[in-house]
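In: next come a sequence and a model predicted from it.
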Amino acid sequence: MSVSLCLFTADLRLHDNPVLAAAVRDSEQVVPLFVVDDGVRAAGFDVPNRRAFLADCLADLDAGLRQRGGRLVVRCGPVVREVCALAAETGAQQVHVAAGSSAYARRREERLAAALTAQGCDLRVHEAVATVVAPGAHVPQDGDHFAVFTPYFRRWQGAAIRGLAPVPRRIDVPAGVASAPLPERTAVAGVSPGLGNGGEREARSRLAAWLPDGLIHYADHQAELAADATSRLSAHLHFGSLSATELVHRARAMDGAGADAFVRQLAWRDFHHQVLAARPRSASVDYRPRQDRWRRAEREVQAWRDGRTGYPVIDAAMRQLRYEGWLPGRARLLAASFLTKTLYLDWRTGARHFLDLLVDGDVANNQLNWQWAAGTGTDTRPNRVLNPVVQAKRHDPHGAYVRRWVPELSALDGPAIHEPWKLPAPERARFDYPHPLVQLADGLRRFQRARSRG
């Protein structure tokens, strides 16, 4: 009887999973496998919020497989060792896996292919599972990837995307295959108190609730900090409990400005994956070096991490990040611009803090968005500086977002909520809130001088 392994990575779902669909189609029996990867832990990406969300995803995936006669097999250790051992144990002829775009994922695929070939087993790597368009599917005439989003987006919009893979009706797992226990969310310490639930059922429920009204108004409200109008699906896309390709199909079917804006955000996600695939070192090295001599100021870094910078919208963002393990895109951009350009501190410091907390933190989008904000990435205006007060008045005009996350300022109204330092001294003394770390004009001059030297 023919056997295949379906190695789940960032595709923890049954709906529109080409990896699982191909394994079921090509073999009489399938072993759905997830390996708790020692390499991920060693690289520093195994943090509490993502570990807890992953536990939810695996439990839900196992439940869905059991409804179809199967189950999830969990093994712990180096991926190549565990996959090869299970392939030998079950006599599997093929291993199916989704293609990755990070350097780590690509090295893993290369080592896995070599080891499986040596024992007479084939590795089938499926493209466009985690992304809508595979990272290397479209390249400019003069290079191996697009370095600017707009021309990439034009090509991306015209690309034919694959149809949705069918959900298997039944999955027959060979008898006697041993499994480690499923990870449990309750066993994870240090999880953000407001972290959302993971898993495909949660993802599809959230999508169904948001899509009818949220997509229609997305273009108008996505940047409004207090509106909480984004889809909050980014963590599900990161873990693959929801398919980006399915989202594009469904958004395009609805049409309209909101759908167009939402699809554009999914294209940005693909854009970063294709940059990382072509330039793996951009995870830690400036994509476009600016000869920055970043300041060292641990006290300021810690104040930024703690949400005590003296700029309410920045502090609100940093406190939401710690409490929820998630941030809307506008808040991420403001926090990153403030650290890198107003304080002139290394983007890698901020990117590491985000990766420590963000449930959707991945190498491609986190690192390259940070570089974009710092002006060392793909931004065509690398020296733009976002003024946090101007941005707060534009995207949180009534101060509702600030009051939600900076309760010591909740009694303030009007312009004072965004500029409490302008209050008379006796009134300021009533609030346990710090003075700004730096005056915005001073920070701007410092940044401009530094970049002009470069």
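Out: Sure, I can see it.
In: C-alpha from now on. contacts and neighbour counts both.
Out: Will do.
In: in the stretch 351-454 of the chain, which spans are helices?
Out: 368-374, 388-395, 400-405, 425-428, 440-453 (DSSP state H, counting those that start in this stretch).
In: longest helix anywhere in the chain?
Out: Among all segments of the chain classified by DSSP state H, the helix with the greatest residue count is helix 257-278.
In: ok, back up a step: deepest of the helices of the stretch 351-454 of the chain, which one?
Out: helix 368-374 (a mean of 27; mean count of other Cα atoms under 10 Å).
In: which strands or helices does the strand or helix carrying residue 82 pack on?
Out: Under DSSP states H and E, the secondary-structure element containing residue 82 is helix 79-90. With contacts defined as 3 or more Cα pairs under 8 Å, 6 or more residues apart in numbering; DSSP states H and E, helix 79-90 has these neighbours: strand 29-37, helix 103-118.
In: can these go into CSV with extra columns for distance to residue 203?
Out: As requested, these are exported to CSV (distance: least, Cα to Cα, whole Å):
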stretch, distance to residue 203
strand 29-37, 20
helix 103-118, 24
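In: closest to residue 397 out of those?
Out: Nearest to residue 397 among these is helix 103-118; the distance by Cα to Cα comes to 42.1 Å.
In: re the thing from before, now the helix holding residue 82: how far from the chain's centre is it?
Out: If you compare the mean C-alpha spot of helix 79-90 with that of the full chain, they lie 29 Å apart, counting by Cα atoms, centre = their mean, to the nearest Å.
In: residue 57 versus residue 8, what's the distance?
Out: 11 Å (Cα to Cα, to the nearest Å).
In: the more surrounded of the two?
Out: Each of residue 8 and residue 57 has its neighbours counted (other Cα atoms under 10 Å); residue 57 has more, 28 against 21.
In: circling back to that earlier point, could I get the buried residue list for the following helix or strand past the helix holding residue 82?
Out: From helix 79-90 onward toward the C-terminus, using DSSP H and E, the following helix or strand is strand 94-98. The neighbour-count criterion (16 or more other Cα atoms under 10 Å) identifies 94, 95, 96, 97, 98 as the buried residues of strand 94-98.
In: surely the first one is in contact with residue 117?
Out: No. The pair residue 94 and residue 117 does not pass the contact test of Cα atoms under 8 Å, sitting 9.9 Å apart.
In: anything in contact with each of these two?
Out: With Cα atoms under 8 Å, 6 or more residues apart in numbering applied, the overlap between the contact sets of residue 94 and residue 117 consists of residue 123.
In: can you pull the buried residues of stretch 338-357?
Out: 338-348, 350-352, 354-357.
In: wait, stretch 73-81
Out: Residues of stretch 73-81 classed as buried by neighbour count (16+ other Cα under 10 Å): 73, 74, 75, 79, 80.
In: show the end-to-end separation of that stretch, please.
Out: 15 Å.
In: also this one, for the comparison:
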Amino acid sequence: MEKTAVVLFTRDLRVHDHPALAAACEHADRVVPLFVLDDAILGGRNAAPNRAAFLARALADLREQLRQRGGNLVLRRGDVVEETMAVVAETGATALVCSADVSGYAQRREQRLADGCAGRGVRFRAHPGVTVVPPGALAPAGGDHYRVFTPYWRAWDAVEWRDQHAAPPTIPGAGGALDRIGRLPAVTDLSDGDSSPDLPDGGETAGRAVLEAAVRRAGDGEPDLDDLAGDRTSRLSPYLHFGCVSPLEVANRLAGCAPEQVRQLAWRDFHHQVTAAVPSVAAKDYRRRDVEWRDDADALRAWQEGRTGVPIVDAGMRQLLREGWMHNRARLVTASFLTKNLRVDWRAGAAHFFRWLVDGDVANNAGNWQWVAGTGNDTRPNRVLNPLRQAKRFDPDGAYVRRYVPELRDVEGAAVHTPWTLPDDRRRGLDYPDPLVDL
């Protein structure tokens, strides 16, 4: 038995199916759960007020979950490795555990933790838990990761998943091992930027309620996930990003009733295993493509603000600003419009998404943007999603557009998708711009 184990929480803010926490509770006399507010993530170009607001709620919920089981959440702020090793020293811990992650930053952080522990004679282990199947567990012959989704999906679907862990009934308390526990941060402690007005509640309690709702809906028959106005997607992505729900538990719960949603989890794992093997994919083309991006600040700003004059695009972009979330079909349409119609560099679009999305995830965000732009994995470089065809197929009566573009709420039926075809006097009264480009 270890005397004291520190559990470093990062992107795994839950007690259910948390392999690192479960291992610590099984093998240690005392468990010290720890979260370090990392200014390298919270500030600068990584600043994301929506995720900061969600994080504040998630940390409060995690502390409550731990307290209900006899533990507590220690909070620190600063360099994650330095603060963690200070807690290890203060508690006399003989073990440090965390969940393995895939970004270049996370991999460097884990290596620094491993080095710090090795120098102090402390056992260190990074457990699975951020994905269903750990990155690196599946690899083609002669390679370190899959580059095409279909063979990855076949391997992913066939492999035996790890056992799911129950939430520990008790957390062996650290007692007086620490003089300072640390107060929960307010949103203003984490970000001074404005957040979206209609954000989801953060935390494991809210995430498990969203999961239960998704399972109930799937029990009535798998919904049409591409129906923009119907909004039948699970809305689990923010909780998956922060680890408020376990991706393995989600996969297990949906496996028998929602196969398409399980396949989406495989796509998530696919992007994570690519990023684990090639961390530079977050900012550099995975595949070189001879394309000259346009430097058009006005067009980019119009796209960001939902003023392109293409209603289906503007609806998606305004949903993002209002909710910190966007329907997956709308993400594809808006990304295609920026990169294929406006010919603006995918990195500019990815940065805007990363700024606003509550589920903003290095692996998924870059992977999906590169897939649309034609520079990523398993992509068709010349594929263009025509926004008008997409609108007529996935928002046929225009309800999604009218929900997010109030200037067009009085335009009836499918005409809402092509307001430039309305009579001149009607069009002038809409206070809505003409399209930036011909479609």
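Out: Cool, got the structure. Since we're looking at a predicted model, the values are computed, not measured.
In: can you calculate the TM-score here?
Out: Comparing the chains after superposition, counting by TM-score structural alignment, normalised by the length of structure 2, produces a TM-score of 0.96; 434 aligned residues with a Cα RMSD of 1.3 Å.
In: mean deviation, the next helix or strand after the longest helix of structure 1 versus structure 2?
Out: Elements were assigned by DSSP H and E; along the chain past helix 257-278 of structure 1, the next helix or strand is helix 298-306. In the superposition with structure 2, the average deviation recorded for helix 298-306 of structure 1 is 0.5 Å (mean Cα distance after the TM-score superposition for structure 1).
In: so which bits of helix 298-306 of structure 1 are buried?
Out: Counting neighbours by 16+ other Cα under 10 Å, one finds that the buried residues in helix 298-306 of structure 1 are 300, 301, 303, 304, 305.
In: which one of those is nearest residue 67 of structure 1?
Out: Taking the buried residues of helix 298-306 of structure 1 together and measuring to residue 67 of structure 1 by Cα to Cα, the closest member is residue 305, at 43.7 Å.
In: gap between that closest one and residue 159 of structure 1?
Out: 41 Å.
In: nearest to residue 126 of structure 1, out of the helices and strands packed on helix 79-90 of structure 1?
Out: Taking Cα to Cα as the measure, those were each checked against residue 126 of structure 1, and helix 103-118 came out nearest at 11.1 Å.
In: residues in contact with whichever helix or strand comes after the closest one: which ones?
Out: Note on helix 103-118 of structure 1: by DSSP H and E, the next helix or strand toward the C-terminus is strand 122-126. Around strand 122-126 of structure 1, the neighbours that count as contacts under Cα under 8 Å, 6+ apart are 18-19, 93-99, 109, 112-113, 116-117.
In: a markdown table please, covering the residues you listed and showing distance to residue 280 of structure 1.
Out: Supplementary listing: those in a markdown table, determined by distance: Cα to Cα, whole Å:
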| residue | distance to residue 280 of structure 1 |
| --- | --- |
| 18 | 25 |
| 19 | 24 |
| 93 | 31 |
| 94 | 28 |
| 95 | 25 |
| 96 | 24 |
| 97 | 20 |
| 98 | 18 |
| 99 | 15 |
| 109 | 15 |
| 112 | 19 |
| 113 | 20 |
| 116 | 25 |
| 117 | 26 |
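In: with respect to residue 166 of structure 1, which of those residues is nearest?
Out: residue 18 (8.0 Å).
In: can you report how many residues lie near the closest one?
Out: Other residues close to residue 18 of structure 1 by other Cα under 10 Å number 24.
In: name the helix or strand for the closest residue to it other than its chain neighbours, please.
Out: Spatial nearest neighbour of residue 18 of structure 1, chain neighbours left out: residue 165 (5.4 Å); criterion: Cα to Cα, 6 or more residues apart in numbering. Secondary structure here is read from DSSP H and E; on that basis residue 165 of structure 1 sits in neither a helix nor a strand.
In: which residues does the alignment partner in structure 2 of residue 165 of structure 1 contact?
Out: When the structures are aligned by TM-score structural alignment, the residue of structure 2 matched to residue 165 of structure 1 is residue 165. Contacts for residue 165 of structure 2 were tallied using Cα under 8 Å, 6+ apart; they are 16, 17, 18, 19, 22.
In: any chance of those in a markdown table, plus secondary structure and distance to residue 274 of structure 2?
Out: As requested, the contacts of residue 165 of structure 2 are arranged in a markdown table below (DSSP: H, G, I helix; E, B strand; the rest coil; distance: Cα to Cα, whole Å):
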| residue | secondary structure | distance to residue 274 of structure 2 |
| --- | --- | --- |
| 16 | coil | 27 |
| 17 | coil | 24 |
| 18 | coil | 23 |
| 19 | helix | 23 |
| 22 | helix | 28 |
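In: and those residues as JSON lines, adding distance to residue 221 of structure 2?
Out: Shown next, in JSON lines, are these (distance: Cα to Cα, whole Å):
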{"residue": "16", "distance to residue 221 of structure 2": "27"}
{"residue": "17", "distance to residue 221 of structure 2": "27"}
{"residue": "18", "distance to residue 221 of structure 2": "30"}
{"residue": "19", "distance to residue 221 of structure 2": "32"}
{"residue": "22", "distance to residue 221 of structure 2": "34"}
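In: give the contact list for residue 405 of structure 2.
Out: Each residue near residue 405 of structure 2 by Cα under 8 Å, 6+ apart is listed here: 311, 314, 315, 318.
In: now with 10 Å, please.
Out: Residues in contact with residue 405 of structure 2 (Cα atoms under 10 Å, 6 or more residues apart in numbering) are 306-307, 311-312, 314-319, 399, 416, 432.
In: got a winner among the residues you listed for most neighbours?
Out: Of the contacts of residue 405 of structure 2, residue 312 is surrounded by the most neighbours, 30 neighbours in total, counting by other Cα under 10 Å.
In: sec struct for that residue, please.
Out: Under the three-state scheme (DSSP: H, G, I helix; E, B strand; the rest coil), the conformation of residue 312 of structure 2 reads as helix.
In: what's the answer for residue 76 of structure 1, then?
Out: strand.
In: for it, which non-adjacent residue is closest in space?
Out: In this structure, residue 76 of structure 1 finds its nearest non-sequential neighbour in residue 36, 4.7 Å apart by Cα to Cα, 6+ apart.
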